[in-house]
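> Provided below for reference: sequence and predicted model.
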Amino acid sequence: MAIRFGTSGWRAVISDEFTFNNVKRVAQAIAEFIKSTGGNQVIVARDTRFMTERYAQIVSEVMAGNGIKVLLPENPTPTPVVSFAIRSLELSGGINITASHNPPEYCGIKFNPSNGAPAAPDTTKKIEDIIDKIEPDKIHAMSLSKASNEGLFEIIDPKPQYIKALSEIVDFERIKAGGLRVICDLLYGAAINYLDELCQNLCADCNVVHNYRNAYFGGDRPEPDEDRLREYSTLVRDGGWDIVIATDGDADRFGIMDDTGSYVKPNEIIALLAHHLYVNKNMIGPVARSISTSHAVDAVASEFNQASLETPVGFKYLANMILSENAVIAGEESGGLSIQNHTP
């Protein structure tokens, strides 16, 4: 069975193609790729999907069996935090067990190399070529108890350092002063204990929704799109809420509803944030968007005499614009974005 990476990692249906044996194959291939680059330490994280603890254990055992040290967060971890940990701890890469916004019967593996960005096509092609050649008896694994004794396994908590770094680029005190009333929908995903804690600490009133693990995601995809957020429209208008903020299964996509109960499209949010970064943060540089994203952000960049960069669909291409072109903001219509001084 050929395993191929898509726009963001490898995703497949659990117990169909996403099996223990295939997870081991992918993990072994990533381990061999990491070693070929001279790497020796990774973070292995997961979202809230069915059996992600077990899959993360399998991946960790294969990494350790190949002499690669594993840093394992104890709790589900947002994808941006994985990227942050790779860069801040100077790791060789990160492996995230997640199928992002896909339906609950799916699981997946995302790989980010040492730059913290989603793996580029040339990297995933190398990993795919290794997978195709792997024989079952060539997969190396080590129990985590043995790995721990040999210094190849460690439980970590990346949250405190990530929140501290976030406070250095986001004006927490300004948000507190705003007295906002926020509905925070975590969609049962990896943002639990991250986004909800931030909103509770920074906002005057916070209604946290779906802040517990449900591997079925309430019977739908964990996608914070207009259809999923429509249920809040009347509540927002009648209850005087200022904003609804939602995230997808691995917390790298957003959904926003304003104080009128209207869904605000990611295209508009990206343009608004670009204007904010130019005006209030005095950032300089181009903007980047995928080919399927509206040109609204281009108009903002033009007002500040900055260029607009267009990429194929997939955040791996946008991340490269932050790294190579120092883009002020990079975003796509599906609700993924990052900014110049955050993780790619």
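Arrived safely, thanks for sending.
> okay, CA-based contacts and neighbour counts for the rest of this
OK.
> give me the most central residue, this structure.
Thr79 (2.6 Å; C-alpha atoms, centre = their mean).
> ok, it - contacts?
Residues in contact with Thr79 (C-alpha atoms under 8 Å, 6 or more residues apart in numbering) are 96, 250-252.
> in JSON lines: the residues you listed, plus secondary structure.
Formatted as JSON lines, the contacts of Thr79 follow (DSSP: H, G, I helix; E, B strand; the rest coil):
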{"residue": "Asn96", "secondary structure": "strand"}
{"residue": "Asp250", "secondary structure": "coil"}
{"residue": "Ala251", "secondary structure": "coil"}
{"residue": "Asp252", "secondary structure": "coil"}
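> now the element after the top strand by length along the chain, going C-ward?
The longest strand of the chain (DSSP state E) is strand 106-113. Using DSSP states H and E, the helix or strand that directly follows strand 106-113 along the chain is helix 121-133.
> now the angle from the helix or strand containing Val42 to strand 106-113?
Using DSSP H and E, Val42 maps to strand 41-46. Orientation check (axes from the mean of the first three to the mean of the last three C-alpha atoms, to 10 degrees): strand 41-46 against strand 106-113 gives 160 degrees.
> who does strand 41-46 touch, helix- and strand-wise?
Here strand 41-46 touches helix 52-65, strand 69-73, helix 79-88, strand 93-97, going by 3 or more C-alpha pairs under 8 Å, 6 or more residues apart in numbering; DSSP states H and E.
> so what touches that strand?
With C-alpha under 8 Å, 6+ apart as the criterion, strand 41-46 contacts 52-53, 56, 59-60, 68-73, 75-77, 82, 85-86, 91-98, 190.
> how far does stretch 83-93 sit from the chain's center?
Offset of stretch 83-93 from its chain centre (C-alpha atoms, centre = their mean, to the nearest Å): 14 Å.
> which residues touch it?
By C-alpha under 8 Å, 6+ apart, the list of residues contacting stretch 83-93 reads 34, 39-43, 94, 111-117, 158, 162, 343-344.
> buried sites along the longest helix along the chain?
In the chain, ranked by residue count with DSSP state H as the criterion, the top helix is helix 20-36. The neighbour-count check on helix 20-36 (16 or more other C-alpha atoms under 10 Å) flags 22-35 as buried.
> next up, a structure to set beside the first:
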Amino acid sequence: MELYPTQDGFLGEIAKGFTFAQVSRLAAGFGERARAEGIDQVVVAHDTRFLAKEMAEEAAGVLAGLGLKAFLLKGPVPLPLFAFTLGELEAAGFYLSASRKPARYQGVKLRLGPGKPLSGQEVPLPEKVPEARGNFQLLDRKRAYLEHLAGNAGQGATGKKGVVYLDTLGGAGGGLLPGVFGLLGLEAELRELHPLPHPLFYGVDPDPKPENLPTLLALMRAVEPPAVGLALDGDADRLAALLPGGEVLPPAEVLKALEEALEGKEVRGDGQGSYLFPWHLPEPDPFLAALLLLGKLL
């Protein structure tokens, strides 16, 4: 299987089309494109898939070897944190993730800046990759992102009681929402399901559809209100919401609830669980969506 260009990068099957050699080519081609655009900094990040960390280290070394100032985010990293860091540093981005695809796939999302996706068809792939590898800087911006997130969440969930189940499916979104609960002093009880990184996503596809959420569905069918169930995809840029009794809230209803919570501030939905808040980040953020929903659903 070969690498396939996507609207914002490439996709392939691990150990077939998506190999270390191909990652090196992708990084070299992207680095040259970034330099041609006058960009001198690039942030590399990765999800929880097999060998994602090691592939990210290889990409960061190639990019640094091209003379770019390369940062590797301490990971795994959800897409909103990656987007936040690009904005902070005004940098290009190289994010290893296959999002909702099954575990055997890996991909890369390319950004020429915050919210500036680069199609894979626009990236030259050199036949020969420079041998030099440069030094990159390990970066941890989780706390800064959490503070940004808490600052934009408002007070809608303050004082709300009940249980919040969050199924992260072993993806990159695990372990993040508890920190925001702490910063906001929320009283609702947060119970994370499958929060630890898992390259096989606990045996399901990392797509928050009902067929991939057996544990969350069982809990929500048995729980009494007030309670809400939430689920993320593999790179944490999509959100599903469930009500007591196991009812899955359609994306149109989620968007309506977000609009009511925001009272005029802009939110955009794509009908597939992605919610963008342009005043917050240039990429979708399911964590902000989750916090806003708690004020309406608990």
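All right, it came through fine. Only a predicted model underlies this, so the values are computations on that prediction, with no experimental measurement involved.
> report the TM-score for the pair.
Overlay of the two chains. TM-score (TM-score structural alignment, normalised by the length of the second structure): 0.87; 279 aligned residues with a C-alpha RMSD of 2.0 Å.
> using a markdown table, lay out the contacts of Thr79 of the first structure together with distance to Lys316 of the first structure and neighbour count.
Below are the contacts of Thr79 of the first structure laid out as a markdown table (distance: C-alpha to C-alpha, whole Å; neighbours: other C-alpha atoms under 10 Å):
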| residue | distance to Lys316 of the first structure | neighbour count |
| --- | --- | --- |
| Asn96 | 15 | 28 |
| Asp250 | 16 | 30 |
| Ala251 | 16 | 28 |
| Asp252 | 12 | 19 |
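> tell me which of those is nearest to Thr48 of the first structure?
Asp250 (8.1 Å; C-alpha to C-alpha).
> for the closest one, give me its contacts.
47, 77-79, 98-101, 189-191.
> Asp47 of the first structure against Pro222, yeah?
No: contact criterion C-alpha atoms under 8 Å: Asp47 of the first structure and Pro222 do not qualify, at 11.4 Å.
> of the two, who's got more company?
Asp47 (31 against 28; other C-alpha atoms under 10 Å).
> which residues in the stretch 151-298 of the second structure form helices?
Listed in chain order, the helices of the stretch 151-298 of the second structure (DSSP state H, counting those that start in this stretch) span residues 177-184, 214-222, 251-262, 286-297.
> out of those, which comes closest to Ser119 of the second structure?
helix 286-297 (23.6 Å).
> for that closest one, buried residues please.
286-295, 297.
> closest one of these to Ser274 of the second structure?
Pro286 (7.2 Å).
> wait, what's in contact with that closest one?
232, 236-239, 274-275.
> what about 6 Å?
If you count contacts by C-alpha atoms under 6 Å, 6 or more residues apart in numbering, Pro286 of the second structure has them with 237-239.
> okay if I get those as CSV plus distance to Pro130 of the second structure?
Shown next, in CSV, are the contacts of Pro286 of the second structure (distance: C-alpha to C-alpha, whole Å):
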residue, distance to Pro130 of the second structure
Asp237, 33
Arg238, 37
Leu239, 40
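> burial count for Ile14 of the first structure?
16.
> now it: closest residue in space, sequence neighbours ignored.
Tyr106 (5.5 Å; C-alpha to C-alpha, 6 or more residues apart in numbering).
> again with Gln57 of the first structure
Leu144 (7.9 Å).
> how many other residues sit next to that neighbour?
Around Leu144 of the first structure there are 20 residues (other C-alpha under 10 Å).
> quickly note the distance from it to Ile256 of the first structure.
From Leu144 of the first structure over to Ile256 of the first structure the distance is 41 Å, taken as C-alpha to C-alpha, to the nearest Å.
> equivalent analysis for Thr77 of the first structure, please.
For Thr77 of the first structure relative to Ile256 of the first structure (C-alpha to C-alpha), the value is 21 Å.
> so the two - more neighbours on which side?
A count of neighbours by other C-alpha under 10 Å puts Thr77 above the other of Thr77 of the first structure and Ile256, at 29 against 22.
> just list the residues touching the spatially closest residue to that one that is not a sequence neighbour, thanks.
Once flanking residues are discounted, Thr77 of the first structure sits nearest to Ala190: 5.4 Å by C-alpha to C-alpha, 6+ apart. When contacts are counted by C-alpha under 6 Å, 6+ apart, Ala190 of the first structure touches 47, 76-78, 249-251.
> trace Ala190 of the first structure over to the second structure, please.
In the second structure, the residue paired with Ala190 of the first structure is Ala172, using TM-score structural alignment.
> again, but for Asn75 of the first structure
Asn75 of the first structure maps onto Gly75 in the second structure, by TM-score structural alignment.
> number of residues surrounding its match?
So Gly75 of the second structure, with other C-alpha under 10 Å, has 21 neighbours.
> measure it to Gly245 of the second structure for me?
35 Å.
> apart from its neighbours in sequence, what residue is nearest His280 of the second structure?
Asn152 is the one closest to His280 of the second structure (C-alpha to C-alpha, 6+ apart), at 7.0 Å.
> what sits against the alignment partner in the second structure of Pro224 of the first structure?
Alignment note: Pro224 of the first structure maps to Pro208 in the second structure; criterion TM-score structural alignment. By C-alpha under 6 Å, 6+ apart, the contact set of Pro208 of the second structure is 231-233.
> one more pass at 7 Å, please.
By C-alpha atoms under 7 Å, 6 or more residues apart in numbering, Pro208 of the second structure lies in contact with 231-233, 240.
> just Glu187 of the second structure next, same as before
By C-alpha under 7 Å, 6+ apart, the neighbours of Glu187 of the second structure are 159-161.
> quick one, which of those are buried?
Buried, going by 16+ other C-alpha under 10 Å: 160-161, out of the contacts of Glu187 of the second structure.
> closest to Asn212 of the second structure among the contacts of Glu187 of the second structure?
For the contacts of Glu187 of the second structure, the nearest to Asn212 of the second structure is Lys161 (27.3 Å; C-alpha to C-alpha).
> what does the closest one correspond to in the first structure?
Using TM-score structural alignment, Lys161 of the second structure pairs with Gly179 in the first structure.
> leaving out sequence neighbours, find the closest residue to its match.
Per C-alpha to C-alpha, 6+ apart, closest to Gly179 of the first structure is Ala204, 4.8 Å.
> in the second structure, what residue corresponds to the one you found?
Structural alignment (TM-score structural alignment) places Ala204 of the first structure against Ala188 in the second structure.
> thinking that match is in contact with Ala157, fair?
No: counting by C-alpha atoms under 7 Å, Ala188 of the second structure stays clear of Ala157, with 8.4 Å between them.
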